[in-house]
Every structure is written in structure tokens, then in C-alpha cells.
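# Have a look at this prediction, sequence included:
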Amino acid sequence: MSEAAESLSGIDKAAILLMAVGPETASKVVSNLSPAEVERLGIRMSNMGGITRELVEGSLRKFVEEIREQTSLGVRSEDYLKAMLVAALGDERAKMLIDRITINGRTKGLDALKWMEPRAMADLIRSEHPQIIALILSFISDQQAGKVLSMLPPELRSDIVMRIAMLDDVPPQAVRELDRVLEMHTASRASEQQSNLAGEGEERGGVSSAAAIMNALPPEVCEDVLEQIRKEDERLSSTIKEKMFIFEDLINVDDRGIQSLLREVTTEDLVMALKGASDMMNQKILKNMSQRAAELLRDDMDAKGPVRLSEVEDAQRRICDSAQQMADEGRLMLGSGDDFV
């Protein structure tokens, strides 16, 4: 293996491997990774410069023998990354992930926060100004943001969610301030990133983001935050609530929509989700399946035995995410009215 290849980290070699095998094969690999792994790998791919034949051959020899004959890749990493993620995740999810990769590739402080435990992050940011906290939560995943928010003082939560809902284009100076705060707390050195933070504003937050974070909160915390927001701004509270979507809301989706949704979700998620659903929700799903499929699903549910509530909630959230994506694409109507969410 060449000296240059020897100096590469494991994630560098993984990035080169995916760029060498082509979008179709790479997408199959990526679809089996966790979101955090995909994001970390994507950040590295988006930052890679020219890749020589020597570097490709040296770094991939330990992975696959056939790569010895591979020539220079000859593709722009940004274009390749987009093609690979679209093939693996679909247009909407790929766009969201690419946006996150672009931001996180420029702000090491935020990238460090992404790997922190929610309790540690809550302790780190609880004394900051609510606007700074809102910015931080808008840059991390909805699930992580929900956990962090639930660990912050109750009197702060509604203020933070309202600020997230009203975020749109984040001014570059706000991003710089955010990076400064994170650098101060984590003692990271991000001076080489500062010149990259002087460009145009970034789209962060908004009502949809606030609603997604609210969905990740424990039910009792969510209800309390919504009530506090309602006291401050009833219209905003209603708008956020309209954007929120939970598994039991699927009962209002018409039968044709349920049948379309069932083609998009895994049996494993469906079994887990229905273990914690109401009888009416179970009936709604089962009546939209063939008799044979419904019998198999019941058998799978019986064989599953007791399951953790957290596993049920995760499965329900994945199904809701699929329903939300279909609604965004105009393939599903959520609710009984004429409005699309």
C-alpha cells in the first residue's frame, strides 16, 4: 500500500470505496448504515479533493482485489454524493441530508455536538441565551433535539420552540456566534473554518422543524409546551400543532392512502408500531391488507412478545416519517379535510 494511502483514516478509505464502486452499489451500502454514519461519511466525501489512481489502488487493495485495475475516479465529489444519496434515500431525504452535510462540514463545533449524549448537551447549553439554544437545536437531528429540549428547564422550552418556529434564513453572523459559543465550551479550534462562515445565510428552523422536534418530546412535555406557546401566541401554537403528526393520526387517512403507505413501510416496523397502537388503529391497518397478509401480520405480532416502549415509538416515528414524505410529494393526504401537510 502506498505511503499516501497508509496515512488515510478508515473513514477516508470508506469514502473512496463508495466513490469507486458507483452510485447503484454505493446506495445499497448506504441504505444499511445509520443516519449518523451516512452523515459522517457524506461530510468526508463532500470535502475530498482530487483522488489519484495510486491513492485509489493503495487504499482499496484491502477491500476488494478488483479495485487494483481502477483508474482515477474522474467525478466531482459533490455530484457523486448527491447521486448516491438520492439513489439510496430518495430526493427529499437526500436533500435534507446534503443540507446538513454542507453545514456540518463547515462547523466542527456543531459536528462535535452531534455525537454528544442529550443530557451532556442540555447541561452544556442550558445557560445560553434561548436564541442560541434554538439555533443549536435546529442544527441537530429532530430526535436528538427533542431529547435535549425535554431536559431543559420547563420555563425555557416554549420560548425555545417559538424561536425555532420563527427561524428562517440564519444570518452568517449568527452562525459565527454559534460557532464561537461552541468553541468556547468545547475548547475546539475552528479558526480555519471561520472564513467559510462569512457567506450567505442558511435555512434552519421554521414551523416544520419546530413541529418535528415537538413530535420527539415525551407526550406530557409536548402538551405542556404547546399550552405555554398557546398562551403567548395562539396562532403559532395552532400552526405548529397542524404540522405535528403522530401514528394514531393515520386513522384519519383514507383506505386508499393507507394501502399506499403499507407499500412503503417494512413489516418489521409495522409489527412493532401496532404493538403499541389502539384497537381502532390496528383494525384500520388490518382491513386494508389482504386476508393472507393480515393473518401473517397477526401471527408476527403474537410471536413478537413484549417489546420496549422506545422500540414501538421509534417504529411509529419511522412510519410517520414515510407518511409525511408521501404527503410532501402529494401522494398521500393526512387528515380528513382537504389540506395537505
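Received, thanks.
# from here on, contacts and neighbour counts on C-alpha atoms
OK.
# All the helices of the stretch 101-250 of the chain, in order from the start?
Secondary structure of the stretch 101-250 of the chain (DSSP state H, counting those that start in this stretch): helices at 108-113, 118-125, 130-139, 142-150, 154-165, 172-186, 207-215, 219-232, 234-243.
# Is it possible to get CSV of those that adds distance to residue 79?
Listed next are the helices of the stretch 101-250 of the chain as CSV, based on distance: least, C-alpha to C-alpha, whole Å:
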stretch, distance to residue 79
helix 108-113, 22
helix 118-125, 34
helix 130-139, 23
helix 142-150, 27
helix 154-165, 31
helix 172-186, 25
helix 207-215, 27
helix 219-232, 40
helix 234-243, 32
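# Could you identify which of those helices is most buried?
When these are scored by mean count of other C-alpha atoms under 10 Å, the highest mean neighbour count falls to helix 207-215 (a mean of 24).
# from the middle of its chain, how far away would that one be?
12 Å (C-alpha atoms, centre = their mean, to the nearest Å).
# again with stretch 121-140
Centroid separation for stretch 121-140 versus its chain: 18 Å, with C-alpha atoms, centre = their mean.
# alright, now check it against this:
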Amino acid sequence: MNLNDYRMNAYKSASGKKTVETNKTEVPKSNAKPALSLEPEKKSSKASLKPGMIKTRSNNYEVDPQVKTATEALTQGGLLKVPAPEKGKEDVYRRVAKFLILIGVDQAALVLKHLTQEETEKIIPEITATRSIEPDEASEILEEFNALVEKVREGGGTHTAQLILEKAFGKQRAKDLMDHLNVEEEQKPFVYLAEKQPEQILSLLKDESNPVRALVFSYLPPQKAADVINKLNTSDKKEVILNLAKSKKVSPEVIKSVDKTIHEKSLAQVEVKTNAIDGKSVLAEILKKMDFKTEQDIIETIKDDNPELGEQLQEKLFTVEDVLNSDDRYIQNYLRELTDVDIAYLIGDKDNKFRTKIFHNMSIGRADAVLEEEAVHKPMLKKDCNEITQEFFSHLRHAWEDGELIIKGRDDDEYVE
């Protein structure tokens, strides 16, 4: 999928149920003509993929930790070093904050943790303060990102682009991305429709003939095609089904022509947010994707500047205080799954309250064994302590969210010990 497709995924990623309430509307941005006929068209010599566009399906991959290098390339390319805003334009950090909201919490967390403390402290308040992003503004911000990608490619050539992608996503995904740069015509027809909602597909095909609709449906996943067909009126539904049943071979040129027309229309179909954005919830989701130490440092920084905001964010996260208030029986059971070495690294950089909570939920003999392991392994690498802590907190957080763990002060219900 090209960057325009990525733009639409960015809107979707930023409109998750936990972070944003959406009112979906479709905004036409092109004058693409409907594919009214299945007659072949002359081949166009123009490539449909613009310079700087990358076709990808980011939701199917996990980003490699080495994304830092690519992040630096983009920030140095202009994301945080754009010229001073003209009079009447918003602050650059506010714009970056909106960009992070648009690309989704997973990618935002990866970018945020590689920025300087000064940049982070300026961006975070802007994220929490963001209430809405208008469709035109969102499009403009993502176009700026598109320009940065194009700038990087033009400045370094194909080889440089390959290296950046390898460092960001690993060799295999980099190869996949590069392979898709200029081969849109080789892609399976209508593949970009698989991620769209039935209502969106129906809107794209509303001006098309039923034979064209049948052609498109024949390339969709069966369930997706059925969902769209069910939304047609009775007459069209019957005709489309008959066309599917009687479908014959269609020339590749005709398929390519229809695919191109529908694809152009899909690029103009943007799912946008017109309702409020809960900036604090967005930031909380971003922080959840970061390591525990960074999360806590950012919370403390916010508390120093704005205690009320810090408390509101803390309510949305899982903190040391939550561990101290967690049900002992659950802690005991979970500690049995961990090795003595794991627990030694877990308590290695914690205060006495946390250590006491852990030791209280194990036998004296095991506590002694853990202390011995701690002594043997010190000095400990900070990153190793952070890693086991992140796993521990993540496990407890999910257990609480799933209703398996009781936390005093978090749950409204009262319990009898």
C-alpha cells in the first residue's frame, strides 16, 4: 500500500476505541471517474506510484528496535527541525504532537523514546492538550511527512533508502518495502479494499455498474464481499449475484483499468475524526508502549510541571502504587512462575516498599535465595532490570484489565478479606 493508503491507516490507528470517539465521514479529494465499462483501456505510460510513496501494510509487522536510526534520519530531515512557523501558524511541537496522534500509539512510542528530553517535554503537553484534528489539517500534516520521506529518498538514492529501511524494520521487511516501490501493477487487484469497512466499499462502488461491482466482489475475501452485497438494495443484490454466478474470464487490461479507477477513488476516501480527541488518553496509550523507566520519568516530569495532569495520567497507567495495592494471592501465584534470577532483577533497582511487597509474598527460604542471586548478579545492567520490570507490570496490568487481579483503590467494589 502506498503512503496515501498509509494515511488512511494513520487515521484508523489514531481513532482506536480507547483513545478517540469518531464520527466517520468520507471526504472526496479527487475527481476519479467511475469504471462504467469493462472495455479495455489503453495502457498508461505514467507510473501510478508517486516519488516518495512507500507501499506497505504496517499493521502486519512488528517494528524492529533499531527504528532509532530511521527516526533520527527523519527528524534530521525536518520533522523537528522545520523552519520557524510563519505568523499565524501553530507551534512546531504542537504539529509534531498531532503527527504522533495520527500515526498511532505504537509508532508514536517508538519515535517519542528517541527524542531528546527537551523535545519530549515540549511535545507531551501538546498531545494532552489536543482536542481535535480537522480532516484538512490531518491531510496537510501527513503530506509533510510524505515530503520528508521523498527528501530522504532523493538525497540518498535507492541504496540509502534500503539501508534506512533495513535499520528500521529489518532486512526482510526492507526488501518487501523496496520490492513494492514501483510494482503497483503487479499487486493483486483490489487488495487495498480488504481493510476497508463494507460501508466504505459500498460508497466507492455506488456509481459503478453491477457487472463492475461483481468483478470487484470476485476479488474480495468471501466474508467481506458478502457483507457488502448484503448492503445493496434488493434489485442490485440480485443482479450482482447473477453476474457473479455467470462470470466469465475478463481480460487483464480491463481488470487493471477498473482496479486503477477504484484505487484512485479509494485514495480520496478518508476516514476522519470530527469529534473530540482525548489527548490524555492518547498519551497514556503511547506511554504504555514505552519501557517502564521512561514511562515513570515522563510522569514525574509532568507532575513537577502540572500535578493535576500528572495524577490524571497516572490513573490511566499501571504504577508502583498499583503493585503495592495488588491482591497478595495473585502476586504469590505469579511469582511462582518467575525464577529467582528474574525476581532479583525485578527488585534490583526498587525502593524498600516494593521489595517488601515482593518478599511478603514468598517464603523466607526463597527470599534468601533471591537475595543471594541479587548479590551475585550485581552490578546489574539497568536495561535488564527495566526489561523484567516491564514484563512484570504488563502482566499485572493485563490481569487487572481482564478482571483477574483486584487492586485496592482501583476497583469500585468492596471486598471482604
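The structure has been received and is ready for your questions. Just so you know, these numbers come straight off a predicted model, no measurement behind them.
# before we move on, back to that, looking at the helices of the stretch 101-250 of structure 1, spot the one closest to residue 251 of structure 1.
With C-alpha to C-alpha as the measure, helix 234-243 is the member of the helices of the stretch 101-250 of structure 1 nearest residue 251 of structure 1 (15.7 Å).
# tell me the angle the closest one makes with helix 219-232.
With axes from the mean of the first three to the mean of the last three C-alpha atoms, to 10 degrees applied, the angle from helix 234-243 of structure 1 to helix 219-232 works out at 150 degrees.
# starting at the chain centroid, how far to helix 234-243 of structure 1?
On the basis of C-alpha atoms, centre = their mean, helix 234-243 of structure 1 sits 22 Å off its chain's mean C-alpha point.
# likewise stretch 287-297 of structure 1?
Chain-centre distance of stretch 287-297 of structure 1: 31 Å, with C-alpha atoms, centre = their mean.
# quick revisit: looking at the helices of the stretch 101-250 of structure 1, spot the one closest to residue 89 of structure 1.
With respect to residue 89 of structure 1, and counting by C-alpha to C-alpha, the nearest of these is helix 142-150 at 17.6 Å.
# The closest one vs structure 2, average distance?
Overlaying structure 2 shows helix 142-150 of structure 1 at a mean distance of 4.1 Å from the equivalent residues (mean C-alpha distance after the TM-score superposition for structure 1).
# Residues contacting that helix, please?
118-119, 121-122, 137-138, 157, 209, 212-218, 221 (C-alpha atoms under 8 Å, 6 or more residues apart in numbering).
# One more: stretch 252-263 of structure 1?
Contacts of stretch 252-263 of structure 1 (C-alpha under 8 Å, 6+ apart): 250, 285, 288-289, 322-323, 326, 331-336.
# which pair in the contacts of helix 142-150 of structure 1 spans the largest distance?
Within the contacts of helix 142-150 of structure 1, 119 and 209 form the most distant pair, 21.0 Å apart (C-alpha to C-alpha).
# is it fair to say residue 335 of structure 1 lies in a strand?
No - secondary structure assignment (DSSP: H, G, I helix; E, B strand; the rest coil) places residue 335 of structure 1 in coil, not in a strand.
# wait, doesn't it sit right on residue 247?
No - using C-alpha atoms under 8 Å, residue 335 of structure 1 is not in contact with residue 247; the gap is 11.8 Å.
# neighbour-wise, which of these two wins?
Of the pair residue 335 of structure 1 and residue 247, residue 247 is the one with more neighbours under other C-alpha atoms under 10 Å, namely 20 against 17.
# wait, the more buried one sits on residue 320?
Yes - using C-alpha under 8 Å, residue 247 of structure 1 makes contact with residue 320 at a distance of 6.0 Å.
# Which residue in structure 1 aligns with residue 125 of structure 2?
For residue 125 of structure 2, the aligned residue in structure 1 is residue 158 (criterion: TM-score structural alignment).
# Filter the contacts of stretch 252-263 of structure 1 down to the buried ones.
250, 285, 288, 289, 322, 323, 326, 332, 333, 334, 335 (16 or more other C-alpha atoms under 10 Å).
# Much appreciated, bye for now.
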